[in-house]
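Engineer: The sequence and its predicted three-dimensional model are supplied below.
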Amino acid sequence: MDIIKDFLLQLTFMVIPIFIYFTFITERIKSGKNRNVIMSILWGISIFLCMSFPVSIGQNAHLDLRIIPLLFGTLYGGFWPGVFLTALIILFRLYFGISIGFYNTILVLLLSLPVILYFQKSFANSKKDKRGKIAVGLSFYYCFIGLTIFGILREFSIDYLKVQIIHLIFVLVVTWFFTMLNEMIREIHQLRSEVQDSEKLRVISELTSVFAHEIRNPMQVTRGFLQLLNDPDLPNEKKEYIQISIEELDRANGIINDFLSFGKPSIYNNEKIEVGYQLERVINIIQSYTINYKIEIKADILYNCWTYANPQKLNQSLINILKNAIESMPNGGIVWITCTSTDDEYIKIMIKDQGIGMTKKEIDRLGYPFYSLKEKGTGLGMMVSFQIIHSFKGKIKVNSEKGIGTEFIILLPQIT
């Protein structure tokens, strides 16, 4: 019973970081880098507690769940959190003195950390169920390595082997449970964030429907009178003023059109379309636009990729993203466009440029109204593009680096 009680205490140490992180951190800190730092510290505290209150087996043998905070910190945080937590384990174990247990810890970490880091990227790109399998598999590997090395450094005993089996089973169950718990909480927070964003955008949509047409009518009247005033006998200076006024009215009218596109219900007449064909049409349309910017488009399109979507709306979304890619390269460059199918039954459209790039903070704000990196941009075109893709049950991922370029990845459900 004492062993079970000690293991349950170790379990409590796993709950603390997750509870603190999702209760106090996610709502207050938006930067992913700062979140990783704080989460690494929390997992470090968990490791400290696990190693301070281990499960005692006899006089010289101790077991704890340090693998779980190390595993979670590395899989969710990446390379540096993994190195930090590994160093913390080594230093804390060194505090207890150099012994066979210390050498055992060093060897297990040296053999385990590279494997965990190897699977980290695959874990980050996987869905919830696959993440659970990866985490459990890595936990089993860590425990197996630890058991093997301990058996080499010390002699096995039946009693110790029984405890190790209990420890292994407990670690695997706890790893799976906390992976699922962590993923579920992350999904809830993401869903809540999306609901909040949807509520904000719904308000904008309602305001758009009420005011857009009323604003457009006097603008059209004003534009008509400006055209009438544009007499051939007017001085060139006054003609220039009238022309600028007309151009600014047209730009304002374009913004209203974007608002109306956003304000319309996102229920389109979807049909079965071939994405490769639609992408080829978009490239043909945008080719003339690239001439003024000295842009070269390189395309690698896989055909026979089918999805349910509205072809006009899909083209509108792709053109908006392509125009942004082109305009981000004032000195020219290359835009790469690919269309492939993925193993998880998605059609993957990739649009990559060599433009000015974006920071993580700028990427997080992308798709929000009135946020644009262009001098005269409103952000409404990108907002409408995001809405269109989401209406097709698709996803948009953005990877970018300042001064290097930006990569848009559009995932659409594939059908046969």
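Structural biologist: Cool, the structure landed. Numbers count the residues shown, from 1 in each chain.
Engineer: C-alpha from now on. contacts and neighbour counts both.
Structural biologist: OK.
Engineer: And the helices in the stretch 101-250 of the chain, which stretches?
Structural biologist: Counting by DSSP state H, counting those that start in this stretch, the segments of the stretch 101-250 of the chain that form helices are 128-153, 158-229, 236-263.
Engineer: any chance of these in TSV, with distance to residue 356 and mean neighbour count too?
Structural biologist: Listed next are these as TSV, based on distance: least, C-alpha to C-alpha, whole Å; neighbours: other C-alpha atoms under 10 Å:
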stretch	distance to residue 356	mean neighbour count
helix 128-153	34	18
helix 158-229	27	14
helix 236-263	24	16
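Engineer: I'd like the ones you listed laid out as TSV, including distance to residue 412.
Structural biologist: Below are the helices of the stretch 101-250 of the chain laid out as TSV (distance: least, C-alpha to C-alpha, whole Å):
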stretch	distance to residue 412
helix 128-153	19
helix 158-229	19
helix 236-263	20
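Engineer: who wins for proximity to residue 66 among these?
Structural biologist: helix 158-229 (9.8 Å; C-alpha to C-alpha).
Engineer: The closest one to helix 236-263, inter-axis angle?
Structural biologist: Going by axes from the mean of the first three to the mean of the last three C-alpha atoms, to 10 degrees, helix 158-229 is angled at 140 degrees with respect to helix 236-263.
Engineer: got another, please set it beside the one above:
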Amino acid sequence: MCLHVVFILFTILIYQVFFKEREEKRKKIRSKFFLFMLMILVFTMSQPVLYTEIYKYDFKAVVIILSFLYGGKKVGFAAFLALLITGFFTDQRLPVLVGNYTVYCLLLLRITRMFHRYQIKGKVLVISLFYMTIPITRGIFLELKGDYRQTYFVFGSSLIVLATLIAIVYLIENMNEQLEMKQELIRAEKMNVVSQLAASVAHEIRNPMTSVRGFMQLLQKEELTKEQQLYINISIEELDRAQEIINQYLALAKPQTDQYEIINLTSLIQQSIDVMQSYALLNSIQITQEVEPSLKIEGLKLEVQQVFINIIKNAIEAIKSDGEIGISGSKTADGFVSIQIKDNGVGMTKDQLKKLGSPYYSTKEKGTGLGLTVCHQIVKQMGGQILINSELTKGTCFTINLPAYKKKSEEYTP
């Protein structure tokens, strides 16, 4: 059994060090994770621990459990099929394998959902309780047969298997945590580059814009026609708007959390729709909304509005013409305000979704990708998150979750 433990831990360690895979890759049957599980399965079933000619013990339960927990349904059932094939060639009782492990696989489908909700300690507890059903049921069967010596061996070997399983869970969870930290560091480095670039470019652009705005204001004092006056007013408004956007880019480098205010999100969404309504009508796109009244959050009004305008603009450009954008908003039970912006545009592939929000990545021909990068940064600074679901040719749904404003309770004065 010590040989089995060393082989399994050494194999998992090699996989962890040299073959780091993303979660989505591990769920494919062609993944390196499944290959390593297959190696462990063949070894442990071909070299079982013999108590008697009838009773053979190995670590195949560990392989099935790990395959379902970290590989998903496809890898789990593929491991189950490999177990049956290996069992056929290693003189194991095939009907018993089929019966027992069919039940385990069906139970693991439910356990997997519960498993991923917890932190590492909770995961260890869940998987320990599940695994202990195997020696307990086997021990009850042996007790009924009166084979007491065999019962002691079952519980002793089961403790070794359980300890191995817990060690593997810690190894894999540590690997996942390292991958997440690495990705977070890469994102942070990209954001740092974007922040510095935004700050330097914004400062350079501000000066000529200020000069242009000053000349526009001087022209306003001259005798002009109504049309000329209108054009100058629009130009000044657009310059002011550009100035606001530059300030938002500067916020990437220096967040202004100390200037937060209470925002009526319901009216802000309506204002954002009003701004984009003409652009939508030009493309024959209808914008509908179903937002709860009096939704309130804390933040910077201009920044939050920029998030909505950017996402609505992207939705319009994804539809191109003759479509619909639905905007809904409500307060959730966990103290957040959830805003959904859904379109029936071209949609995106899974690979595009993974990269979306990264600096300088855009699905548009002339896009820079900075718009969504800024949106993610603004929402993250406010303690919220942006979730994106999309299906090719069917459309995209942006879900913006922001912490709801909580009214501070008045101090008690006797």
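Structural biologist: Alright, I've got the coordinates. Note that the coordinates shown come from a computational prediction; the quantities given were computed from them, not determined experimentally.
Engineer: which stretch among the helices of the stretch 101-250 of structure 1 comes nearest residue 21 of structure 1?
Structural biologist: Taking C-alpha to C-alpha, helix 158-229 is the member of the helices of the stretch 101-250 of structure 1 nearest to residue 21 of structure 1, at 10.4 Å.
Engineer: Alignment lookup: residue 214 of structure 1 to structure 2.
Structural biologist: Matched across to structure 2, residue 214 of structure 1 falls on residue 204, judged by TM-score structural alignment.
Engineer: I'd like to know how far its match sits from residue 290 of structure 2.
Structural biologist: Using C-alpha to C-alpha, to the nearest Å, one obtains 42 Å as the distance from residue 204 of structure 2 to residue 290 of structure 2.
Engineer: Could you find the counterpart of residue 359 of structure 1 in structure 2?
Structural biologist: Aligned by TM-score structural alignment, residue 359 of structure 1 pairs with residue 349 of structure 2.
Engineer: Run a quick check on that match versus residue 392, I expect a contact.
Structural biologist: Yes. Counting by C-alpha atoms under 8 Å, residue 349 of structure 2 touches residue 392, with 5.8 Å between them.
Engineer: end-to-end on stretch 345-352 of structure 2?
Structural biologist: From its first residue to its last, stretch 345-352 of structure 2 covers 15 Å (C-alpha to C-alpha).
Engineer: Give me the residues contacting that stretch.
Structural biologist: Outside stretch 345-352 of structure 2, the residues within contact range by C-alpha atoms under 8 Å, 6 or more residues apart in numbering are 315, 318-320, 323, 363, 390-396.
Engineer: Also stretch 169-186 of structure 1?
Structural biologist: Residues outside stretch 169-186 of structure 1 that contact it (C-alpha under 8 Å, 6+ apart): 11, 18, 22, 65, 68, 128-129, 131-133, 135-136, 139-140.
Engineer: residues near residue 353 of structure 1, how many?
Structural biologist: When neighbours are counted by other C-alpha atoms under 10 Å, residue 353 of structure 1 registers 26.
Engineer: Check the gap between the nearest residue to it once chain neighbours are set aside and residue 158 of structure 1 for me.
Structural biologist: Excluding the flanking residues, the one nearest residue 353 of structure 1 by C-alpha to C-alpha, 6 or more residues apart in numbering is residue 335, at 4.6 Å. Plainly put, residue 335 of structure 1 is 64 Å away from residue 158 of structure 1 if you go by C-alpha to C-alpha.
Engineer: Repeat that for residue 4 of structure 1.
Structural biologist: Note on residue 4 of structure 1: its distance to residue 158 of structure 1, by C-alpha to C-alpha, is 19 Å.
Engineer: Please apply the same query to residue 216 of structure 1.
Structural biologist: For residue 216 of structure 1, the distance to residue 158 of structure 1 equals 84 Å [C-alpha to C-alpha].
Engineer: Please, where are all the strands along structure 2?
Structural biologist: Ranges of strands in structure 2, per DSSP state E, are 49-50, 56-57, 261-264, 285-291, 296-299, 323-331, 336-343, 385-391, 395-403.
Engineer: Just put those strands in TSV and tack on distance to residue 232 of structure 2.
Structural biologist: As requested, those are arranged in TSV below (distance: least, C-alpha to C-alpha, whole Å):
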stretch	distance to residue 232 of structure 2
strand 49-50	88
strand 56-57	85
strand 261-264	31
strand 285-291	30
strand 296-299	32
strand 323-331	33
strand 336-343	34
strand 385-391	38
strand 395-403	36
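Engineer: For residue 76 of structure 2, find the nearest of those.
Structural biologist: Across the strands of structure 2, closest to residue 76 of structure 2 is strand 56-57 (C-alpha to C-alpha), at 20.8 Å.
Engineer: residues in structure 1 aligned with that closest one?
Structural biologist: Strand 56-57 of structure 2 corresponds to residues 62-63 in structure 1, going by TM-score structural alignment.
Engineer: which other residues reach the matching stretch?
Structural biologist: Contacts for stretch 62-63 of structure 1 (C-alpha under 8 Å, 6+ apart): 54, 55, 56, 57, 167.
Engineer: What subset of those is buried?
Structural biologist: 54, 55, 167 (16 or more other C-alpha atoms under 10 Å).
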